[in-house]
Structure formats: C-alpha cells, structure tokens
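Student: Structure for the following, please:
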Amino acid sequence: MGDHEIELRQDVVIKRYGSTGHDQPEREWRALELLHAYVPGLAPAPVSAEPDADPPTVVMSRLAGAAVRGPIGGHMADALAGAVTRVQHAIPRPVLERVPARAGHPVELLRQVRTWSATVHPDGDPAVADVLGQAASWVEQPRLEELLARPGTPVFGTGDGNLANYLWDGTDVRVIDFEYSGRSDRAFELAEVIEHISVWRDGPAGMTAVLERLDLTAEEAGRLTECRRLLALYWLLRTRGDTRADQAKRMSALL
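Tutor: Below is the predicted model:
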C-alpha cells in the first residue's frame, strides 16, 4: 500500500506512515475529525493518533464495503456522486478557510507535467507519438498557468482520486485515505477522481455517469475540462505499453 502499512482489525484500521514529507499523518487525522464532525459515517471515525511515534500512527474505525469495481452506473453512480459531493462540501466555509491547502497544487502539477512532456519518448507507437505531440503543444500554452493559478470553487479535497478509496456496500459509498487532503478547488478535485487511471481500467465509460449527476457552473465546467486534460496527460506520461496506448486514446478524446 505505497509507503505506509495498513493493519486491519475487526473493528478498527491501524495505519502506520513510512513517509511524512507532506504531513500525511496530520492531514489524515484532521480530515477524519472534520468529516466525523460534519458528515459522520461518510469516512472512518477517528479513534487515536500518535503523530510523534516511530512510525507515526493513526487508528480509525473500520468501514463496511469493498472498493468500487467494474462499470459505474445506476444506484452506484448515484451513491458515488453523492459521496464525492458530500466530502467536498461538508465543511463550512469559515472552517474550510482555516484548513491547510492540499498537498499538490494544480500549477505545481502543470509544471511537473511540462517537464516530463519535454523529455518523454513515444516508444515507437505512431498513434501514441501523435497524441503526445498534440498534448505537448497544449500543455505549453501560457494561458494554462494563468487559468490554474486562479482560485476555483473552494472545497475540501481528498487529494487522491484512486477508485480503491471509495467503498461500496451495495447501498452506499464511503470514502477512505486522506493522506494528501486539504483545502482545494472543485474542478481540480473532480478531475483527479474522473481521470484517475484506476477509473478507466475498470470500465470503458469511466465516471461518465457520475459526472452527469454533478451540477457545475459554467466556470467550473471550463476549468474542469483543462484539469481533466492535465490529469490525463499526467497518467499518459506515467504509463507504458498497452496501458499507455489506451491512455493516449483518453488524451486524444479530451483534446
């Protein structure tokens, strides 16, 4: 499970952190306390925290359900859209304003992706090479940094769009994993969920049904388009082989 260790017990989960460069234990504990206060039951309840232990440790309640799998539609899409929305909007604005920004800002990601894009090798696939060329032109546009630097609709962000962080029990969806969480903007958080590589591995429609259930302002919709392209390119640059070819098709469709 990355650079942390998970111990599952009957009623609690014990998480031990191998990396703390982004204040992961503190971020997770803060998120659990806030969500438990404002939307109890949506995320694990906080039990105890030892941020100064070696390794730092957070204990939380264990939730029912299994990671979302397969095509997303029907009641599952309703529940997933509801869970994403509740996490983002649960915390009152005055409280949210005091929450530290999530780990990783859109402009930071843009600069990282620009660096990778300038040095990537297409691996001999003409179709992938063509998409990488189009994406390289898109990502270098000066207006992108200007757009992403502007504040979007403020929300609480989980900081991780992995589909494995959404637990489905057949009736409802609950959310786990808040290591990189913090104050964010709605479009960037939605893009991170919608374009996460795990989503597209699970079904060809991805989170289309979830997106259809979300009400966006015109400004949020425009920002979401560019954030989705950025996240899709991020994953394109990180993948290889057949996965890269599939991701290139995603990137092409978004461009």
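
Student: Please count neighbours and contacts with C-alpha atoms only from this point.
Tutor: OK.

Student: Now do the buried residues in stretch 83-94.
Tutor: Within stretch 83-94, the residues scored as buried using 16 or more other Cα atoms under 10 Å are Ala83, Val84, Thr85, Arg86, Val87, Gln88, His89, Ala90, Ile91.

Student: Quick one: list the elements packing against the longest helix along the chain.
Tutor: Longest helix in the chain, counting residues (DSSP state H): helix 218-238. Applying 3 or more Cα pairs under 8 Å, 6 or more residues apart in numbering; DSSP states H and E, one finds that helix 218-238 contacts helix 106-119, helix 142-149, helix 186-194, helix 241-254.

Student: To compare with the earlier structure, here is another sequence to fold:
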Amino acid sequence: MADLQHTHELTYEGDRVVKRYQDSKPGAAEREWRALRLLAEHAPGLAPEPIAFEGGAVTMSRIPGVPLRGLVAGGKHVSAMAEALAELHAAVPGRVLRGVPVRPWQREALVDWVRKRCAGWEPREPLADRVVKEGLRWLESWSPGEAGVREVFGAGDGNLANFLWDGTRVRIVDFEDSGRSDLAFELAELAEHVSMWVDGEVEIAHRFELSPQEERRTRECRKVHALVWFFLLSHEHPRNPPGTFRRQVERVLATLGA
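Tutor: Below is the predicted model:
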C-alpha cells in the first residue's frame, strides 16, 4: 500500500544508499533494517547489505542492476525473478521466522480498507459500479481459513521496480512493508500489482509449485488485491498510461469471476 505514497527519500553516496523515512510511515525503517539484516545472514547477496541504522535512516550498500519495470521482461528475467523470490521466501529459518512480526497490510487490513472504499464509492459508470457491488458481495462471503497457508518471509511490495536485473541474476530492494506472511498471499499481491501488467503481462505465480489448497488461496487473495488496485487506480496517475483504470475494471471483473 506504499505504492502511491511518498514514504521516503533516497540519497546516493558512492557505493552506499541512505534511505530516510518520513514520520507518516511508522515502523517502516525498522522493518527495512530487520529485513536487510535477516537476508544478509540467511541469503547473502540477494538484497543490499545493511550498514547503519540511525534516526529513521537506513544506510545500505548500493547494488547493481536495472529495474525490471521498464524492461521488456522476457523469459530469462521472469525466471530469474522467480528464483530470487523463492530464495527470499525460504531464506529465514522457521524458528527465526516465527519471531518476525507479521507484515503490514495482511488480509484483514486489506478487507477493511476495501470495505470502507466500497461504502464511500460515488456512482461513476456502470462497469465500475458493478465492480464495487460484486466486490462487496464477494468480500461478505470470503472465509479463507487456514488451508493453503505456507509461512514465508515476504517483501510486502510487488512493484516490479523493486527487482533489479544485473545481466545475470535478479536482486531485491525495498523492504519497508516486509515481515512474516504466507506464500499464496505474497504471490497474489505480486501478480495483481499494476506494474506486473500495465506495460505487458508478466505472469509469475505459475512458476511456483503450489498445492491445490495454495492455488485456491492464491486465486482468492488475488481478488482482494485486484479490488485494492481498483480503488488505487480510480484516479488516473501520470505514472500509468491513459486508460489504466478502465483496464483494471475489466481485470477485476474477470478475477472475481474466476
């Protein structure tokens, strides 16, 4: 949910990056620092190296690479991205992961957020209004339970720009919303992020071996993430091509019907 908000400032100092968080994002710097330290210990090379943490500012190493958003993400890029994600998800041992706080914006928070947006929706045009009506109906019936939950360490942000291609492998940056999560939820967030389809569809979820229960959970979690993006994109953003909201309306209706 940080995608359309300015939450930090970046300063580049040679081979270092200083990330200074704003007070409007409580806990973000601590989550970033925790993630970098965990990954430095359990998956060295996957993310920037932690250097210093002071006063809401995280200093880390600067890693090479070009963001996948903006590239024509071909098969080798997506394969490398899937490998990086698999490494991230499995990096933190279970005994350690159990002590990691749950990442922000998990299912319950998203559901509450979407319900509030549905309640405040001003009628606009038939298809968009239909999304709100059908989305609210689906939310009222959604009871995901615990089937298909495989705990993982999640980055908490599916933006394609956070995956850097160095010509050989993909590394990951931006952990301000990271924490303990589950695989289906993380894959669903990634798959529905606007950056994964607005410039050309990047399909990632099918590259992971999921149980039937995890596949069902992923499909259901994609619905709530699609609804989140419906509201986030309801006001066209200059970052995205004209007509992005209309495309999202169609995506949500297709997802809800899946």
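
Student: circling back to that earlier point, which one of the buried residues of stretch 83-94 of structure 1 is nearest Arg250 of structure 1?
Tutor: When the buried residues of stretch 83-94 of structure 1 are ranked by distance to Arg250 of structure 1 (Cα to Cα), Val84 comes first, at 22.3 Å.

Student: Please give the element, helix or strand, for that closest one.
Tutor: helix 74-89 (DSSP states H and E).

Student: immediately after that helix, which helix or strand?
Tutor: With DSSP H and E, the next secondary element past helix 74-89 of structure 1 is helix 93-96.

Student: just checking, what packs against that next one?
Tutor: Helices and strands touching helix 93-96 of structure 1, as assessed by 3+ Cα pairs under 8 Å, 6+ apart, are absent.

Student: Spit out the contact partners of the counterpart of Val149 of structure 2 in structure 1.
Tutor: Counting by TM-score structural alignment, Val149 of structure 2 lines up with Gly152 in structure 1. Gly152 of structure 1 sits next to Asp185, Arg186, Ala187, Glu220, Arg223 when contact means Cα atoms under 8 Å, 6 or more residues apart in numbering.

Student: Put together CSV for those residues, with neighbour count on each row.
Tutor: What follows is the contacts of Gly152 of structure 1, written out as CSV (neighbours: other Cα atoms under 10 Å):
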residue, neighbour count
Asp185, 23
Arg186, 23
Ala187, 23
Glu220, 17
Arg223, 21
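
Student: In a markdown table: these, plus distance to Ser48 of structure 1.
Tutor: Listed next are the contacts of Gly152 of structure 1 as a markdown table, based on distance: Cα to Cα, whole Å:
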| residue | distance to Ser48 of structure 1 |
| --- | --- |
| Asp185 | 29 |
| Arg186 | 30 |
| Ala187 | 32 |
| Glu220 | 37 |
| Arg223 | 38 |
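
Student: tally of neighbours for Thr168 of structure 2?
Tutor: Number of residues near Thr168 of structure 2 (other Cα atoms under 10 Å) recorded here: 10.

Student: can I assume it sits in a strand?
Tutor: No: assessed with DSSP: H, G, I helix; E, B strand; the rest coil, Thr168 of structure 2 is coil; it does not lie in a strand.

Student: Against Ser79 of structure 2, how distant is it?
Tutor: 11 Å (Cα to Cα, to the nearest Å).
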